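[1] One predicted model, sequence on top.
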Amino acid sequence: MPEPLLRVDNLSVAFDGNPVVESLSLELHAGETLAIVGESGSGKSVSALGLVNLLPANAQVSGERRLNGTLLSSLSKAEWNGVRGNTVGVVFQEPMTSLNPLHRIGKQIGESLRLHQGLRGKEARARAKALLEQVKLPRSDELLDAWPHQLSGGQRQRVMIAMAIANNPSLLIADEPTTALDVTVQQDILSLLKELRDQHGMGLLLISHDLNLVRRHADRVCVMYQGQIQETGPVEQVFRQPQSGYTQSLLAAEPEGRPATVTAKSPLLTVQQLRVSFKRPKPGLFKRQPPAFEAVKATDLTIAPGETLGIVGESGSGKTTLASAIMRLVTSQGDITLGEAHLSKLSGDDLRRQRHRLQMVFQDPYGALSPRMPVFDIVSEGLRFHYPRLSDTEITQRVHQTLNEVDLPESCAARYPHEFSGGQRQRIAVARAIILEPELLVLDEPTSALDRTVQKQLVTLLRELQARRQLSYLFISHDLAVVRAMAHRIMVLKDGDVVEQGACLDVLASPQHPYTKALITAADLSELPR
């Protein structure tokens, strides 16, 4: 075997003396993909950032790290600046926060080219354009002049990859490069990374909690738990014959089971010919107004009491817009009826009086919770608004009861959102919604940013709440494994159109539309338990 591109021996990381990663050892060869998997908090990202000296000042890093035979711990600050972005490229987890919102895409790619290659002006722009084409982004000239917020999640991730490979690095570190992306975009991103790895002969260090993607795209895998390697080896060997108890539990953590059978006959929610359109900006003073963009096109749907309707599709397909229209959060045309209430005809106080009957749990559990309010105030806020006659004692009792129902201790009521994990924050968001005893709960990608073990726990919780309270769910997700475990029926959206719908298991087993087939193929449901 040739000398490894990257060799790590006994890497340990501590923050202010508190160990986070202990005695990590691994090897990565050129042209190989090594995946590090584990739950949030296991030390995956800290290990990768420790490898390239990107941790904050209060971090203590020890152990031997060699890249192309060079002892990295001996490098000066100036030498490190030459290594990062040049010999080592990094693709960070969240491209929107990693890209500077105040600079156009071309300038951000050009910065790395200027620092490491001395390219400026037209030469730098030409190279940046070529990089965007290399990562298969169309209309590269337009994208160079675009702002990060004008790009989709998949496009932003490709821009991050273009920046990471700009100087032909030997080692590419990809930290959760597909989190919160659609299944088809996930496959595109991982296939692109593999293609670039082969073209440039790079070593690829892939950090992920998505076991399906790791199985399909990595050569070897390291399983981490609480800062230590539990198991390492070829991907197929580890997945088929896991030796560690933690690896076995991780592989068994895929969402499974089915929701309870629906017995109700008449619908709770009826939506007829629902349309949502947005005006496009006028291109100029004397130019004709372009036609409106149709985000949702003439959609019909029903949901019975105790039933879950799963809405799936790629980003931009209209899933969240449809849910927002049903919640009366965006302007729409068509009829929306909840029980006997015609929501589409209500406004002002009449609409507000119906709000407690339908509630929404948003995708980002941290962004949806006020960081300035303790959990007690977050959960009780809606209760105080809709039921102003409740006493403080009654409100406290209801809050504690609801927290217990979502498996959170009463003691957490005095704490703030930043003190909780992602799964716990999502439980708080669910508690805030169900304390009003709604009939319909809209769940917009509630598991997208969570580890598989946490996803499984949340799916189990939601099914238990549904059975106990006879709740109806409108469940939006791009994760078909979670949809299969949650939904009775499924509706597939593409470009605002419903291309297929039916019983969940029937659609997943025998899809009729090519788009549905592509989604299911990308999700690779064959490896999951039923």
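    Perfect, thanks for sending it. Numbers count the residues shown, from 1 in each chain.
[2] Please count neighbours and contacts with C-alpha atoms only from this point.
    Noted.
[3] What residues of stretch 97-110 count as buried?
    Neighbour counts using 16 or more other CA atoms under 10 Å place 99, 104-110 of stretch 97-110 among the buried residues.
[4] how about the helices in the stretch 151-300 of the chain?
    In the stretch 151-300 of the chain, the helices defined using DSSP state H, counting those that start in this stretch lie at 153-164, 183-200, 211-217, 235-240, 245-251.
[5] Alongside the first one, take a look at this:
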Amino acid sequence: MPTDPLFELDDISVAFNGRTVVDRLSLSVDTGETLALVGESGSGKTVAALAALNLLPDNAVVSGRRRLAATDLAALSRRQWQTVLGNRIGFIFQEPMTSLNPLHTIGRQLGETLRLHQGIRGEPARQRCLQLLEQVKLPRAAELLKVWPHQLSGGQRQRVMIAMAIANNPQLLVADEPTTALDVTVQQDILALLAELRDQHGMGMLFITHDLNLVRRHADRVCVLHHGEHQETGSIEEVFTRPRSSHTRELLAADPEGRPGPVLSANPLLAARQLAVSFKRPKRLLSRRPPAFEAVAPLDLQVAPGETLGVVGESGSGKTTLALALLRLVSSHGEIDFDGVRLDQLHGEALRRQRKEIQVVFQDPYGSLSPRMPVADIVSEGLRFHHPELSDDEVKQRVRRTLNEVGLPEDVAQRYPHEFSGGQRQRIAVARAIILEPRLIILDEPTSALDRTIQKQLVELLRDLQRRHGISYLFISHDLAVVRAMAHRILVLREGQVVEHGDSEQVLTRPGSDYTRTLIAASSLASDSTP
């Protein structure tokens, strides 16, 4: 005999200032079940969840039925909601660093939710915090109670958020993009942990994501949204093998495809020899300074004209540190040769002149674009610095041409970064880099927080720019499907050491190390043949 669902939304609609962003969405989550709510950025996934839990601002108009077990959520007062959220419903937010208070230790933040909902204080609260950290498989739990959020890695911070969400044994756990920008192996660990905790506590879970690879592996059913409208709901097998909606078929076909074009020359444009980076450790009073931390062990690499070298590895493997060393933004040892010029020997004005040949696109376009500058000024800033002889009209023409080249209309020039989607902001970052006509661009996780459809568009854009201008790329990523579509060769790093280096197809189809095989098994490449 069927039982009532644990959590149910019936014809939920959400509007802001008369504009409907979620239109009559219905879904349900059973006890012990994981329902994935999927769609691109702007599809209304997070808004629907926040509306259901009364977390939207006052200008939002929400209609429809919302129930948690026998409780009518729409009828709760503000005070009643305070006893439900964090107690019967746990919420894991997308970005743990902004969700954790930077001014409080981990122990204090964990203890706060226990004090508010259960009245637990003192030593019993400390013991419960230790138990929670151990439950989410964080080592040295007693030490972690005393540390601050910035001292933890992304995966560790996300585990702390999970511990806070389950602290009061909720009936429903809402996980909003809980693995965005995490390494593939960490993603799998986090989601396996969530499934284990769901089964232990008998929770239902609403898993909000745009990553269909994760949905395929970790959800029981899936609900697809597009522009706030429900497309279809069904079991994983039904939706992935027999999708009814054309939009669902587009999402399933959105993996980056194709391969990079031919390399223009065998002679290296960039060559690093015995490049190494180490950082001094802090010295304690009345003790010797400990040995330096070796972030990147001595390594050699080359990038030819028109070639893409993919650099892969987990967080802490040294990928970004390597890029910063090549850009001369951190101190390093060894040689860095760029087309016959020893970058490691340049300083001051000579180094600044050389920078126009090597540009960078960072992981977070929102954080790297000035919120106070319009797009035209952001894109032209480097051009004005390196080419002061250009007139204002010449600069404007170059900006218009470059925006057109990255697929953005001219009318974006006077708008500001907050007015754009993540994919559009990343195109602005690419425009800022290519307007100087560089010979090498270093791309640091440029697709990590983007939807699969937007990732595919960005990969195609980067390959097209490479074919037309002969640009070389150093492409840093943990997404092996994107790396396969972009890179001619792959360098695998682990804890600052080169684990493997070779032709892209050889590394991905015939890996020579167990570590590379682990990365591949945790990636979407391993799901290509699974239902």
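    Nice, I can see it. Just so it is clear, the model here is predicted, and its values are computed rather than measured.
[6] what's the TM-score here?
    The TM-score (TM-score structural alignment, normalised by the length of structure 1) is 0.99; 528 aligned residues with a CA RMSD of 0.8 Å.
[7] coming back round to it: in helices only, show me the buried residues of stretch 97-110 of structure 1.
    105-110 (DSSP state H).
[8] which one of these sits closest to I161 of structure 1?
    In terms of CA to CA, no member of those lies closer to I161 of structure 1 than I109, at 10.2 Å.
[9] What's the closest one aligned with over in structure 2?
    The criterion is TM-score structural alignment: under it, I109 of structure 1 has L110 as its aligned partner in structure 2.
[10] Which of the helices of the stretch 151-300 of structure 1 has the highest mean neighbour count?
    With neighbours taken as mean count of other CA atoms under 10 Å, these reach their highest mean count in helix 153-164, at a mean of 24.
[11] got the angle for that helix vs helix 183-200?
    Between the axes of helix 153-164 of structure 1 and helix 183-200, defined by axes from the mean of the first three to the mean of the last three CA atoms, to 10 degrees, the angle is 20 degrees.
[12] Helix 153-164 of structure 1 packs against which elements?
    Counting contacts by 3 or more CA pairs under 8 Å, 6 or more residues apart in numbering; DSSP states H and E, helix 153-164 of structure 1 is packed against strand 88-91, helix 95-98, helix 105-117, helix 121-134, helix 183-200.
[13] Please produce a markdown table containing the ones in helices among the buried residues of stretch 97-110 of structure 1, extended by distance to V88 of structure 1.
    Formatted as a markdown table, those follow (distance: CA to CA, whole Å):
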| residue | distance to V88 of structure 1 |
| --- | --- |
| I105 | 21 |
| G106 | 21 |
| K107 | 20 |
| Q108 | 17 |
| I109 | 16 |
| G110 | 17 |
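[14] From these, pick the one nearest I165 of structure 1.
    Sorting these by how near they are to I165 of structure 1, with CA to CA, puts I109 at the top with 10.2 Å.
[15] quick one: contacts for the closest one?
    Under the criterion of CA atoms under 8 Å, 6 or more residues apart in numbering, the contact list for I109 of structure 1 reads 128, 162-163, 166.
[16] Now tabulate those residues in a markdown table and tack on distance to L450 of structure 1.
    Formatted as a markdown table, the entries for the contacts of I109 of structure 1 read as follows, by distance: CA to CA, whole Å:
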| residue | distance to L450 of structure 1 |
| --- | --- |
| A128 | 34 |
| A162 | 27 |
| M163 | 27 |
| A166 | 31 |
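[17] Please tell me how far the match of I109 of structure 1 sits from R259 of structure 2.
    47 Å (CA to CA, to the nearest Å).
[18] cool, and I92 of structure 2?
    Counting by CA to CA, the gap between I92 of structure 2 and R259 of structure 2 amounts to 37 Å.
[19] same check, this time on I471 of structure 2
    Following CA to CA, the distance that separates I471 of structure 2 from R259 of structure 2 is 15 Å.
[20] Those two - which one has more neighbours?
    I471 (23 against 18; other CA atoms under 10 Å).
[21] Spatially central residue for structure 1, please.
    The C-alpha lying nearest the average C-alpha coordinate of structure 1 belongs to A180 (CA atoms, centre = their mean; 2.0 Å).
[22] need the contact list for it.
    Residues in contact with A180 of structure 1 (CA under 8 Å, 6+ apart) are 448-449.
[23] that older thread, compare the helices and strands packed on helix 153-164 of structure 1 and give me the one nearest Q397 of structure 1.
    Go through those one by one with CA to CA and the one that ends up closest to Q397 of structure 1 is helix 95-98, at 39.5 Å.
[24] mean shift between the closest one and structure 2?
    Overlaying structure 2 shows helix 95-98 of structure 1 at a mean distance of 0.3 Å from the equivalent residues (mean CA distance after the TM-score superposition for structure 1).
[25] list the helices and strands that helix packs on?
    Helices and strands touching helix 95-98 of structure 1, as assessed by 3+ CA pairs under 8 Å, 6+ apart, comprise helix 153-164.
[26] The helix it packs on against structure 2, how far on average?
    Here the mean offset of helix 153-164 of structure 1 against structure 2 after fitting is 0.3 Å, by mean CA distance after the TM-score superposition for structure 1.
[27] contacting residues around that helix?
    Contacts of helix 153-164 of structure 1 from elsewhere in the structure, counted by CA under 8 Å, 6+ apart, are 85, 88-92, 95-96, 99, 105, 108-109, 112, 131-132, 134-135, 137, 148, 172, 177, 181, 185, 189.
[28] repeat for stretch 210-229 of structure 1
    Outside of stretch 210-229 of structure 1, the residues that reach it under the criterion CA under 8 Å, 6+ apart are 20-24, 32-39, 41-44, 187, 190-191, 194, 206, 208, 230-236, 238-239, 246-247, 251, 451-452, 524, 527.
[29] Per the alignment, D393 of structure 2 pairs with which residue of structure 1?
    In structure 1, the residue paired with D393 of structure 2 according to TM-score structural alignment is T393.
[30] Tell me the secondary structure of its match, please.
    Remark: T393 of structure 1 carries the secondary structure label helix [criterion: DSSP: H, G, I helix; E, B strand; the rest coil].
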